[in-house]
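> dropping the sequence and predicted coords here.
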Amino acid sequence: MPEQPDEPTPEPEPAETGYTPSGVPTFDSVREKIETRYGTAVGASELAAETPEGRSAEEQYDKRQRAAAERLAAIRESMKDDDAK
């Protein structure tokens, strides 16, 4: 078998660190970090909404919103009465 000439072996590419050689984060690394944090926050809020405490807080919020809407309607009605006089 004939000998092959020495071929240079390609150097492995440096591992992606998410930073430029000068230490600045790359756009891809920043985007990935933001997407990860967003996904974690969405998941946490979905899980929290499924707990008894989460449902209770949501019910309390809905109750306050209805009360506020009723109060606003009452104020508007009283203002109409004042304009008619």
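That came through, no problem. It should be emphasised that the depicted structure is a prediction, and the values quoted were computed from it without experimental measurement.

> contacts, neighbours, all on C-alpha from now
Noted.

> from S45, how far off is the residue most central in space within the chain?
Taking C-alpha atoms, centre = their mean as the criterion, Y38 is the residue nearest the geometric centre of the chain, at 3.1 Å. Here the criterion is C-alpha to C-alpha, to the nearest Å. By it, Y38 lies 11 Å from S45.

> put this next to the previous one:
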Amino acid sequence: MTEQPGDYSEAGVPSFDFVRNKIEGRHATSVGSSELAEATPEAADVNTTMAERDKAGADRLEQIRKAMRGE
């Protein structure tokens, strides 16, 4: 049998700590990437556009509800 790194059992199964650290590392990388992406001017433009679309959608939905109630 080949020698396994210290974080694996002789059967080749990773330890709980190894798996947890790997997951936490990936999560931290994901969060950091998101934060960096949101810090760009392009992201600010997209956020502004989405906020405007959400407001327009909510306004239109309210118009439809009023029309259905007969107001």
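Done, it's in. Please read all numbers here as calculations on a predicted model, not as lab measurements.

> please state their TM-score.
The TM-score (TM-score structural alignment, normalised by the length of the second structure) is 0.85; 67 aligned residues with a C-alpha RMSD of 1.5 Å.

> re earlier: could you find the counterpart of the residue nearest to the centre of the first structure in the second structure?
Aligned by TM-score structural alignment, Y38 of the first structure pairs with H27 of the second structure.

> with E53 of the first structure instead?
In the second structure, E53 of the first structure lands on E42 (TM-score structural alignment).

> which of the helices or strands spans its match?
Assigning secondary structure by DSSP states H and E places E42 of the second structure in helix 41-69.

> can you find the partner of D54 of the second structure in the first structure?
Counting by TM-score structural alignment, the partner of D54 of the second structure is Q65.

> still on that earlier bit, state the number of residues packed around the match of E53 of the first structure.
11 (other C-alpha atoms under 10 Å).

> equivalent analysis for E59 of the first structure, please.
Neighbour tally, E59 of the first structure, other C-alpha under 10 Å: 12.
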